[in-house]
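[1] Provided below are the primary sequence and the corresponding predicted coordinates.
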Amino acid sequence: MSLLPVEEALRRVLEGVEPLPAEDVSLREATGRILAEPVKAMRDQPPFDASSMDGYAVRAEDVQQVPVELRVIAEAPAGHAARVSVGPGEAVRIYTGSPVPEGADAIVIQEHTERIGDIVRVLKPAVKGRFIRERGMDYRAGEILLAPGQKLGARQINLAASLNAPVLRVRRKPKVAILACGDELVLPGEEPRDDQIIASNSFGLAAFVEQHGGIPVDLGLQPDDVDAIAAAIEKGREADVLITIGGASVGDYDFIGDAFERLGIARDFWKVAQRPGKPLMFARRDHQRILGLPGNPVSALVCAFIYLRPLMAKLLGTAMTPRTIRAQLATDLPENDERQDYLRVRLQTDEKTGETLALPFSRQDSAMLKALAQADGLLIRPPFAPALPAGSPVSVLLIDF
């Protein structure tokens, strides 16, 4: 099988994917969830003309010539409207958030007054409309304020609460089953033999899934045994996405492939023209999408970023918008081969020019996690890209995992 271009591989992964069903959650449970239905305002906000300051509600025409004394006819604390009409020579003591009483069209802040019993002495003129939040200033009844596909953070939840919406309709979180396999692996905390390594990928991928709005389902660490792997794959049948890690070399030790064949799962592709991540595998089983990630930890996470993230976004009904910036290459790069390259880079600011510089790590081995943990982004080099001298403009995909 020839190497599949990244764009074609991603197209196949996303083809036919529909958003998951919606469910209702309380405001307290809505943080980080993706909205499934629009949220409309049920009334104007504020629902009345309101004072934005503590002071006195007056008629502006009464306080143009100062000092002037007005009679205080009522008081309006927040939540308690003064059911009076302000006439000539009158004022109402008012507080922030209180409804402006009928007849008043300005607020004199308390710092510009002196109070003597039922008389308030106004020391500075007031402008009509000053310090009054007019009805509907923030939003109007019927206005759509939160749209489907939005991720709900503190600002959106605060807004929803102000709309008197105690429950929000959101997309169900995608369940992502994660299966790691390999005789060479032991779990963190166990004592490895001198020919074994620590299994880290499933932990990083579980964090990735949670970070991007999903629920990780751990299928455990399985040995290089077709029966055990097939049983674990069957256990993950109900997940929306199944992730396998390693064991898919399409060679003598292709345990994942053998398990798929036993279960009647046909692989769509298993070689992609990218670095890292060439041995990426994709298959479908009913509604389920299956991604076979390489065993090298950098390859696994980079592939998750390129393929799993947009797949989860589509399941959640939201736009997947990774941030890409332009930068200047900080060092020379040789010409590229037939694979699209994702180079780990640090971003720095040139002290003289203020330009953003992209500095690739000197070694890009797909087993080197430290460089990925320290990287700010991935410099994308298309297949057969020519050699680039330092100072050349480059595109950098910012890492957010």
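    Everything's here; your move. Numbers count the residues shown, from 1 in each chain.
[2] all contacts plus neighbour counts: C-alpha atoms, from now on.
    OK.
[3] where's A76 relative to Y56, distance?
    According to CA to CA, to the nearest Å, A76 stands 9 Å off from Y56.
[4] err, R346, not the other one
    With CA to CA as the criterion, R346 and Y56 are 58 Å apart.
[5] When these two are compared, which one has more neighbours?
    Y56 (29 against 20; other CA atoms under 10 Å).
[6] list the residues that contact both of A76 and Y56?
    Listed as contacting both A76 and Y56 by CA atoms under 8 Å, 6 or more residues apart in numbering are 92-94.
[7] In terms of distance to T113, which of those residues ranks first?
    Ranked by distance to T113 (CA to CA), those are led by R93 at 11.1 Å.
[8] That closest one in helix, strand or coil?
    At R93 the chain is in strand, as set by DSSP: H, G, I helix; E, B strand; the rest coil.
[9] same deal with E23?
    Secondary structure state of E23, per three-state DSSP, is strand.
[10] Tell me how far L10 lies from I245.
    When distance is defined by CA to CA, L10 is 18 Å away from I245.
[11] Quick one: neighbours of A154, just the number.
    11.
[12] Then R155?
    So R155, with other CA under 10 Å, has 9 neighbours.
[13] Check it against this one:
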Amino acid sequence: MTEVNDDAELEAFRAEARAWLEANFPPSQKGRPTELQYSGSPPQGDALLWKQRMAEKGWGVPTWPKEYGGGGLSARAARGLQEEMARIGASNPIYISLGVTMVGPTVLDYGTHEQKLRHLPPIARGEIVWCLGYSEPGAGSDLASLQTRALDKGDHWEISGQKVWTSGANHADWCGVLVRTDPAARKHEGISFIMTDMRQPGVEARPIEMIGGASSFCEVFFSEARAAKDDLLGPLNGGWTVGKRLLQHERASQTGDPVSARQPDPLQDVAKRYVELDEQGRIADADLRTRLTRQLMHEKAHALTIARAHAESRGNASPSNAVSMLKASSTLIAQTRAELTVEMMGSSGLGWAGDGFSRDEIVTVRGWLGGKAISIAGGSYEVQHNIIAKRILNLPDAASTS
């Protein structure tokens, strides 16, 4: 692993990273965001070239071991790389995928050496799209009530049941599925985590059209689908623990990061384009000015807390308490920002399509609508508050005190 133990070593690594980026980063990709891997829009041209170069270097997953396709960097070195990429407007073309942010880290935690060699390198190269089969029509927040079953058929598992709100299932190659393997056990104790090939006759994914115009969520139907016996991740009937660990990785990935290749326009700049200013060049509406200032303060506090969480994570395998709080705060900040932006745009914030609106205006409006889902995805805003109350603040359960 590439360690950086002091500032001198970090600066030496930064110089190495700058030289490599200068030689390998296509200028045409400056400031371009990374497409979600499950969006169905595979990269082409310079975007594909950049993805291939990052994969060859292992820097798409910089902290993963080299033998599994990663860069073998320490957390501090990876942070330095991220900052150098942000400096030149480069985004990580592999990072925004469920395989990288959730499945891969969980395989690193629980997988056998053979499972890691099989599944991690294709994830690190961005070649395989993963989805996750968690929620069901009758098992949302109460996930332990899930009914999708995996029957032991001797030489394989046979999976039948339905999942819902499965992100990118219609583009996925593999799915990490929580299934019931012991119906007689207590509901938390009879669940297993099985990795399942989505490209087989017994699996059907049906996209769900969302209010923002996209269809990133799906219903998934398993009808006697097959999975190899060695695709069980972690212990049999230990899937509840494996699944919770994956959700910790998910929440850590959803906190947002102050270092990004493509930050949205500052809110104050958006305001100056759309709202009336006073003679001093300030937003004329004092109430809007106050709310915008408060939002900027919250964004700054969020960024500083992310930096603290990164510092706390050094040498600590488990996510800190800050990660749980950041999941809730990132949801509030993102949705409030979208609401303020659309409000300031006035009639231009009504654009859905057509020549009367700019591309940025249409993207903003659709993003505002699509952003309503982030208070549900990855665990609802309310459930996250319950987790903070019970596990961090040690507050009593409201149901037991009523």
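    Structure received. Computed from a predicted structure; not experimentally measured.
[14] For the two chains, what TM-score is obtained?
    Laid over one another, the chains give 0.21 as their TM-score (TM-score structural alignment, normalised by the length of the first structure), with 143 aligned residues with a CA RMSD of 6.9 Å.
[15] Neighbour count: L10 and I245 of the first structure, which is higher?
    Applying other CA under 10 Å to L10 of the first structure and I245 shows that I245 carries more neighbours, namely 24 against 18.
[16] Next up, the contacts around that one.
    Contacts for I245 of the first structure were tallied using CA under 8 Å, 6+ apart; they are 178-181, 201-202, 292-295, 300.
[17] neighbours around V25 of the first structure, how many?
    Neighbour tally, V25 of the first structure, other CA under 10 Å: 17.
[18] That one against I157, yeah?
    No: if you go by CA atoms under 8 Å, V25 of the first structure and I157 don't touch, sitting 11.8 Å apart.
[19] which stretches of the stretch 201-350 of the first structure form strands?
    Counting by DSSP state E, counting those that start in this stretch, the stretch 201-350 of the first structure has strands at residues 215-222, 241-245, 267-269, 274-275, 281-285, 288-293, 324-329, 340-349.
[20] Now that we have those, can you turn them into TSV and tack on distance to L185 of the first structure?
    TSV is the format used below for those (distance: least, CA to CA, whole Å):
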stretch	distance to L185 of the first structure
strand 215-222	8
strand 241-245	11
strand 267-269	25
strand 274-275	23
strand 281-285	21
strand 288-293	16
strand 324-329	35
strand 340-349	25
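[21] right, so these: which one is the most enclosed?
    Mean neighbours per residue, mean count of other CA atoms under 10 Å, is largest over the strands of the stretch 201-350 of the first structure for strand 241-245, with a mean of 26.
[22] By neighbours, which of the shared contacts of A76 and Y56 of the first structure wins?
    Tallying neighbours with other CA under 10 Å puts I94 at the head of the shared contacts of A76 and Y56 of the first structure, with 31 neighbours.
[23] count of neighbours near E11 of the second structure?
    E11 of the second structure is flanked by 14 other residues according to other CA under 10 Å.
[24] Against N321 of the second structure, how distant is it?
    Taking CA to CA, one finds E11 of the second structure at 30 Å from N321 of the second structure.
[25] V365 of the second structure now?
    For V365 of the second structure, the distance to N321 of the second structure - CA to CA - is 33 Å.
[26] now do A17 of the second structure
    31 Å.
[27] do the same with L10 of the second structure
    27 Å.
[28] Those two: which is more packed in?
    L10 (18 against 14).
[29] For the more buried one, pull up the helix or strand it's in.
    helix 7-24 (DSSP states H and E).
[30] quick one: the helix or strand following that helix to helix 7-24, angle?
    Sequence order places helix 45-57 as the next helix or strand after helix 7-24 of the second structure, per DSSP H and E. Angle of helix 45-57 of the second structure versus helix 7-24, following axes from the mean of the first three to the mean of the last three CA atoms, to 10 degrees, is 140 degrees.
[31] Please point out which parts of helix 45-57 of the second structure sit buried.
    Neighbour counts over helix 45-57 of the second structure (16 or more other CA atoms under 10 Å) mark 47, 49-55, 57 as buried.
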